[in-house]
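Chemist: How does the following fold in three dimensions:
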Amino acid sequence: MGEFDLIDRYFKRPARQADVGIGDDCAIWTPRASHQLAISTDMLVEGRHFLSTVDPARLGHKALAVNLSDLAACGATPQVFFLSLALPRLEESWLDGFSHGLFALADAHGIELIGGDTTQGPLNISITVMGDVPTGQAILRSGAQAGDDLYVSGHVGDARLALEAFRGLVGLPQAIFESARLRMETPLPRVALGQSLRGMATAMADISDGLLGDLGHILRASHVGAVIDWPACQPLLAASQTWPCPEALALTCVLSGGDDYELVFTAPASARQAVLDASNRSATPVTRIGHITSDTQLRVLDSQGQAIDHGLRSFDHFA
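Modeler: Sure, this is the predicted structure:
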């Protein structure tokens, strides 16, 4: 099987949204009127972003999910995507699983593969997604205001907990490990919540490298600070609901663990009911974990209102 046979067998589909899809030198796609484009690219490298033992169907899911999460963070609607794939060798069982996982998530979000590239080399997956958002309604990182509430969607920290188990640094009951591993390998992009928050969230980012780091992007862009209420954060770690997670490990997983792909966002205190309504409409739980301040400090407070000296950092590829 050659390169073009691979594309035809596993990745080529009839064009639905694109004017011209896979098969020409360029894809042709016409965006919707009165909308702005939202574009994001993410790369997954074996050994850096995923383990060699990951199920290929889960990897196909995650490769697209991390990109859809970026669109969710802007309140955008996914439309089309491009896939560039470097493979060390042709393994039909791997390609079959990967493409099934990829397209299952694509179909769930109505997004269409319209182009890309394939080559031989170390396993490397790069996806570019394109979506749109009504003109002027994109949610950026730069709009947080002092007094805003601070929220996180879903659960945060379980992916890091699974990684700690893979590293042999913590022993987990089998059921807890499998649940945490599922969170690490098949994150759920919060696209519906992102769209529901248009017009009420003042700033938003997805949590890819850790809550502290990704919230830090919002704070720097908005020139504000934040206070995180640690007791409010503890339920975010799903595993802790049924397993007694040590406090230091919970802090590490929730505050600096990556690979969650949840949303961290701010909204005025007056919008609390509207945020709850958006949560219900999108069937996505949200937790209020603190508030935005006028200074530029990021503080984590314990149940006594005292600052926690945690010394944690989020993931950085080059640090």
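Chemist: Going by C-alpha atoms from here, please, whenever you check contacts or count neighbours.
Modeler: Fine.
Chemist: thought residue 144 was touching residue 266?
Modeler: Yes: counting by CA atoms under 8 Å, residue 144 touches residue 266, with 6.1 Å between them.
Chemist: Quick check: neighbours shared by those two?
Modeler: 202-203, 292 (CA atoms under 8 Å, 6 or more residues apart in numbering).
Chemist: Which one of those residues is nearest to residue 81?
Modeler: Proximity of those to residue 81 (CA to CA) peaks at residue 203, which lies at 24.9 Å.
Chemist: Look at residue 300 and give its secondary structure.
Modeler: Secondary structure, DSSP: H, G, I helix; E, B strand; the rest coil: residue 300 is strand.
Chemist: neighbours of it, just the number please.
Modeler: 20 (other CA atoms under 10 Å).
Chemist: Could you verify my assumption that it touches residue 232?
Modeler: No: counting by CA under 8 Å, residue 300 sits too far from residue 232 to count as a contact (10.8 Å).
Chemist: Excluding sequence neighbours, find me the nearest residue to residue 300.
Modeler: Distance criterion CA to CA, 6 or more residues apart in numbering; nearest residue to residue 300, sequence neighbours excluded, is residue 228 at 4.6 Å.
Chemist: Wait, a helix at residue 187?
Modeler: No: counting by three-state DSSP, one finds residue 187 to be coil, located in no helix.
Chemist: Check the gap between it and residue 283 for me.
Modeler: Distance, residue 187 to residue 283, by CA to CA, to the nearest Å: 15 Å.
Chemist: One more, so I can put them side by side:
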Amino acid sequence: MSGEFSLIDKYFAHKQQNRKDVILAQGDDCAIVAPTAGSHIAISTDTLVAGTHFLADANPAQIAHKALASNISDLVAMGASPAWVSMGISLPEINTAWLERFSNAFFKLADYYGIQLIGGDTTKGPLTITLTVQGTLPEGKALTRHGAQSGDWVYVTGQLGDAKAGLDVILENNISADTSLNQELQRRHFEATPRVLAGIALRDIASAAIDISDGLVADLGHILKRSKVGARLNVAALPTSKELLQFVGSRALAQQYALTSGEEYELCFTVPEANRGQLEVALSNTPFTCIGQLTGTEYIELHNDDAPVDWQLDGFDHFKGNQ
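Modeler: Predicted coordinates:
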């Protein structure tokens, strides 16, 4: 891309103070970091593509927030503390107004969570953002998907379903007569809050964890598959917002949104009976809800309190959309 290095210098270089564990950041062929002794490094890479994860004319500040928040959420699901990020970005053209808003929002969120941009690349092409995030955690403390056991309890953080409602507004699949409601749901779609403190607090409490990026049914299914267990969920316990209920108009539909909404970036985690009493203190600053219990069936049973629910639901597939 013409002007690539001046673009990097203007919008992405020297925007943050170096973390103490960053020896060399941008400006050379590689960054150099120095993790503390006794730490493991968690690494995740994710790509957001215009037309798949966001519309090309979406607010660049919201795109930046979504890109970084979704990647931080992957670290959170493993119990890692965010540390470093590299970014590859392709742009159809240099748009200074777009880049200014994007970079400002990116560094605002990065600084809030103490994560430093240490390198990356820019090129000309379809609007695409690829981030590689890295975080640290004590040896042997990683949360995984394969530690759950039958009898463990299933929890989620926050509220579910708003991201799908926001996507409906963006795609004009469903729009409320209340303009402020539409705007709020659209904001919630883009501006997830990674549950960093919760992920760290759950290291010694949860038996398994995952972040909700493809929908609760799909993502919990990954835990069930890896752990070889099943789950019985109470849809009446699903945490949904009053805004979602107002938007969809029925509690049953709000519950279906909660089960299938992708890109929520809340945590779904399982806890053994012996550890349940620790949650109130450990997650004192994070809303969380028990929604069911693991079983030995290796599939998900849905119930409304004690009444069976026969909903055929899938999660979110980036190539198909919500099912």
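Chemist: Once they're superposed, what TM-score comes out?
Modeler: With the length set by TM-score structural alignment, normalised by the length of structure 1, the two chains reach a TM-score of 0.95; 315 aligned residues with a CA RMSD of 1.6 Å.
Chemist: follow-up on the earlier one: which of residue 187 and residue 283 of structure 1 has more neighbours?
Modeler: Taking neighbours as other CA under 10 Å, residue 187 of structure 1 and residue 283 compare with residue 187 leading, 22 against 12.
Chemist: who's in contact with the more buried one?
Modeler: Residue 187 of structure 1 touches 62, 65-66, 259-261, counting by CA under 8 Å, 6+ apart.
Chemist: how about 7 Å then?
Modeler: If you count contacts by CA atoms under 7 Å, 6 or more residues apart in numbering, residue 187 of structure 1 has them with 62, 65, 260-261.
Chemist: with the residues you listed in mind, which one is nearest to residue 247 of structure 1?
Modeler: residue 260 (19.3 Å).
Chemist: Dead centre of structure 1: give me the residue that sits there.
Modeler: residue 261 (2.4 Å; CA atoms, centre = their mean).
Chemist: pretty sure residue 232 of structure 2 contacts residue 298?
Modeler: No: contact status for residue 232 of structure 2 versus residue 298: not in contact, 10.1 Å apart, counting by CA atoms under 7 Å.
Chemist: So between these two, which is more surrounded?
Modeler: residue 232 (19 against 16).
Chemist: Excluding chain neighbours, give the residue nearest to the more buried one in space.
Modeler: residue 301 (4.6 Å).
Chemist: how many neighbours does that neighbour have?
Modeler: Residue 301 of structure 2, neighbours per other CA under 10 Å, totals 18.
Chemist: Ok, residue 137 of structure 1 next?
Modeler: 15.
Chemist: Can you classify the counterpart of residue 45 of structure 1 in structure 2 as helix, strand or coil?
Modeler: Taking TM-score structural alignment, residue 45 of structure 1 has residue 49 as its aligned residue in structure 2. Secondary structure, three-state DSSP: residue 49 of structure 2 is strand.
Chemist: Residue 49 of structure 2 and residue 169 of structure 2, how far apart?
Modeler: 19 Å.
Chemist: Do you have the helices of the stretch 201-323 of structure 2 handy? List them.
Modeler: 216-227, 242-248, 251-260, 279-282 (DSSP state H, counting those that start in this stretch).
Chemist: Quick check: the last one compared with structure 1, mean distance?
Modeler: Helix 279-282 of structure 2, aligned to structure 1 and superposed, deviates on average by 1.4 Å (mean CA distance after the TM-score superposition for structure 1).
Chemist: so where is that helix in structure 1?
Modeler: Going by TM-score structural alignment, helix 279-282 of structure 2 sits over residues 275-278 in structure 1.
Chemist: and if you look at the first one?
Modeler: Following TM-score structural alignment, the aligned partner range for helix 216-227 of structure 2 in structure 1 is 211-222.
Chemist: Show me which positions of the matching stretch end up buried.
Modeler: For stretch 211-222 of structure 1, the buried set under the neighbour-count rule, 16 or more other CA atoms under 10 Å, comprises 211-216, 218-219, 222.
Chemist: how about those residues in JSON lines, adding distance to residue 27 of structure 1?
Modeler: Compiled in JSON lines, the buried residues of stretch 211-222 of structure 1 are given as follows (distance: CA to CA, whole Å):
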{"residue": "211", "distance to residue 27 of structure 1": "36"}
{"residue": "212", "distance to residue 27 of structure 1": "38"}
{"residue": "213", "distance to residue 27 of structure 1": "36"}
{"residue": "214", "distance to residue 27 of structure 1": "33"}
{"residue": "215", "distance to residue 27 of structure 1": "36"}
{"residue": "216", "distance to residue 27 of structure 1": "37"}
{"residue": "218", "distance to residue 27 of structure 1": "34"}
{"residue": "219", "distance to residue 27 of structure 1": "38"}
{"residue": "222", "distance to residue 27 of structure 1": "37"}
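Chemist: Pick out whichever of these sits closest to residue 2 of structure 1.
Modeler: residue 214 (41.3 Å).
Chemist: residues in contact with the closest one?
Modeler: 205, 207 are the contacts of residue 214 of structure 1 under CA under 7 Å, 6+ apart.
Chemist: same check, this time on the one 10 residues further on
Modeler: Counting by CA under 7 Å, 6+ apart, residue 224 of structure 1 makes contact with 146, 292-296.
Chemist: Buried ones among those residues?
Modeler: If we count by 16+ other CA under 10 Å, the contacts of residue 224 of structure 1 have these buried: 146, 292-293.
Chemist: ok, back up a step: next, check the shared contacts of residue 144 and residue 266 of structure 1 against the strands and list the overlap.
Modeler: If you go by DSSP state E, those have 203, 292 in strands.
Chemist: Confirm that residue 126 of structure 1 sits in a strand.
Modeler: Yes: with three-state DSSP as the criterion, residue 126 of structure 1 is located in a strand.
Chemist: Does it touch residue 82 like I think?
Modeler: No: when contacts are counted by CA under 7 Å, residue 126 of structure 1 is not listed as touching residue 82 (8.2 Å).
Chemist: and the residue lying closest to residue 212 of structure 1 once chain neighbours are set aside, how many neighbours does it have?
Modeler: Residue nearest to residue 212 of structure 1 in three dimensions, not counting chain neighbours: residue 255, with 5.5 Å by CA to CA, 6+ apart. Counted with other CA under 10 Å, the neighbours of residue 255 of structure 1 add up to 26.
Chemist: Can you give me the distance of the corresponding residue of structure 1 for residue 88 of structure 2 to residue 226 of structure 1?
Modeler: Per TM-score structural alignment, the equivalent position to residue 88 of structure 2 in structure 1 is residue 84. From residue 84 of structure 1 over to residue 226 of structure 1 the distance is 38 Å, taken as CA to CA.
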